[in-house]
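A.B. asks: need the 3D shape of this:
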Amino acid sequence: MASLLPGTDSHILADPPRLDFLDRQTLRLIRPMTALEAWNAVMARPLPLMALAFRLRDAVSARFGVRPIGGFSGARRQAVKVGERLDFFLVEHAAPQVLVLTERDRHLDVMTCITTSGGELAITSSVITHNRYGRIYMWPVAPAHRLIVRHMLRRMAQG
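C.D. replies: A predicted model of the protein is given here:
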């Protein structure tokens, strides 16, 4: 974990000026929960078309030597440890209120940090691209990511 987003407890890959993408979205929690419980709640109701989007991503990315990630399984986890995987993400840090997940390849590094503190859930994603493919990949992914997280949090709030 390289850095904390200033003014938050959210981990990011590097200081904000060095990032190629940064998004932090929050939701007021109706009850206290751990970061893993928040992950389970967000993943419990997958957005329509997400499976198709991941299949498309995997098909296109395979042409550039990127391993398939397959998407989100929706499987609930009771516990996770550093070094384990939550779907395609590597767990780099696991504490009751902070869950740091990464996916790294030769094109880009992605870190998603889920925090639950002060009655708030925050999902913070940061990306550093390494080459032209990583930058091109992020053109459609950046705005889509913001919308997807917004809708996932909205669905979680609705129960």
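A.B. asks: hey, let's count contacts and neighbours off CA atoms from now on
C.D. replies: Will do.
A.B. asks: helix, strand, or coil at the nearest residue to residue 19 once chain neighbours are set aside?
C.D. replies: Nearest-residue entry for residue 19: residue 128, 5.3 Å, with adjacent residues in sequence omitted and distances by Cα to Cα, 6 or more residues apart in numbering. Three-state assignment for residue 128 (DSSP: H, G, I helix; E, B strand; the rest coil): strand.
A.B. asks: residue 128 contacts residue 17, doesn't it?
C.D. replies: No. Counting by Cα atoms under 8 Å, residue 128 does not reach residue 17; the two are 10.6 Å apart.
A.B. asks: what about those two, which has more around it?
C.D. replies: Neighbours per residue (other Cα atoms under 10 Å) separate residue 128 from residue 17, with residue 128 holding more: 21 against 8.
A.B. asks: and that one, how close does it get to residue 6?
C.D. replies: The spacing between residue 128 and residue 6, counted by Cα to Cα, to the nearest Å, is 18 Å.
A.B. asks: next, the second sequence, to be compared with the first:
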Amino acid sequence: MTRLSRARTCAVPADSALRPAVGGAYFAHCAGIALPCAPASALQAYRDLAALVPGWFEGLMGMRNRAMRMLGMKDLGRIGATGAGDVCVGDKIGIFTVFGHTPDEIVLGDEDRHLRVTLSLQLKREDGAARLYCATVVERPNRLGRFYMLPVNPIHRLIVPYLLEHYARRLRDEHAPSTKDTP
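C.D. replies: Next comes the predicted model:
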């Protein structure tokens, strides 16, 4: 069985749609991982990753949504509610709205009174290999937004690499030769 690389914190790729926002961001984080094979698109990678979100994390999102509703802010819904089919700018997919979309990069985000968050999943294909980058930028937090980011910052830095590694393992296992086919 092929050994997988670990997800690593890295710089937002120079050609990412989020790169221009990094310098003035309140929070910026990017993690990347080598994939054993390339998904069909960045959109497919997002849907696949959203399907891997653990139940405990969806539970935290439920608590977040209830608390934000009490403060008069958006209920973002469920991360895993990504639907199927193609998407257009402005469509809702999971907890995010599509801000931009090409086969190799999907830019998603949300804006509320307390902050603006933007996420990019960027797929890079080179010589038969593939890398996936997940970059997040948070801008314009007010006092509530900065308070909101206190638990989000460390959780984000844990969950993104976890999901990337889980995804790489899933791709490897789905595309590994079946042992039952060998005599």
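A.B. asks: what's the TM-score for these two chains?
C.D. replies: Remark: TM-score between the superposed chains equals 0.88 [TM-score structural alignment, normalised by the length of the first structure]; 155 aligned residues with a Cα RMSD of 1.8 Å.
A.B. asks: can you report how many residues neighbour the equivalent of residue 82 of the first structure over in the second structure?
C.D. replies: Counting by TM-score structural alignment, residue 82 of the first structure lines up with residue 89 in the second structure. Using other Cα under 10 Å, residue 89 of the second structure has 13 other residues around it.
A.B. asks: residues contacting residue 89 of the second structure?
C.D. replies: 97-101 (Cα atoms under 8 Å, 6 or more residues apart in numbering).
A.B. asks: what is the three-state secondary structure of it?
C.D. replies: coil.
A.B. asks: kindly report the same for residue 115 of the first structure.
C.D. replies: Residue 115 of the first structure ends up strand, using three-state DSSP.
A.B. asks: in the first structure, what range does stretch 23-37 of the second structure match?
C.D. replies: Counting by TM-score structural alignment, stretch 23-37 of the second structure sits on residues 17-31 of the first structure.
A.B. asks: if I line the two up, what does residue 134 of the second structure land on in the first structure?
C.D. replies: Per TM-score structural alignment, residue 134 of the second structure is aligned with residue 123.
A.B. asks: quick check: that match vs residue 21 of the first structure, distance?
C.D. replies: Distance of residue 123 of the first structure to residue 21 of the first structure, given as Cα to Cα: 14 Å.
A.B. asks: between these two, which is the more surrounded one?
C.D. replies: Of the pair residue 123 of the first structure and residue 21, residue 123 is the one with more neighbours under other Cα under 10 Å, namely 22 against 17.
A.B. asks: distance check, the residue nearest to the spatial centre of the first structure against residue 10 of the first structure.
C.D. replies: Centroid-nearest residue in the first structure, with Cα atoms, centre = their mean: residue 112, separated by 3.6 Å. Look at residue 112 of the first structure and residue 10 of the first structure: by Cα to Cα, they are 9 Å apart.
A.B. asks: overlap of the contact sets of those two?
C.D. replies: residue 124.
A.B. asks: residue 60 of the second structure: which element?
C.D. replies: helix 55-70 (DSSP states H and E).
A.B. asks: mean deviation, that helix versus the first structure?
C.D. replies: Mean deviation of helix 55-70 of the second structure relative to the first structure after superposition (mean Cα distance after the TM-score superposition for the first structure): 1.4 Å.
A.B. asks: counterpart of residue 40 of the first structure in the second structure?
C.D. replies: So residue 40 of the first structure corresponds to residue 47, using TM-score structural alignment.
A.B. asks: tell me the spacing between that match and residue 57 of the second structure.
C.D. replies: Using Cα to Cα, which is the criterion applied here, residue 47 of the second structure is 16 Å from residue 57 of the second structure.
A.B. asks: which one of those two has more residues nearby?
C.D. replies: Ranked by neighbour count (other Cα under 10 Å), residue 47 of the second structure and residue 57 place residue 47 first, with 19 against 14.
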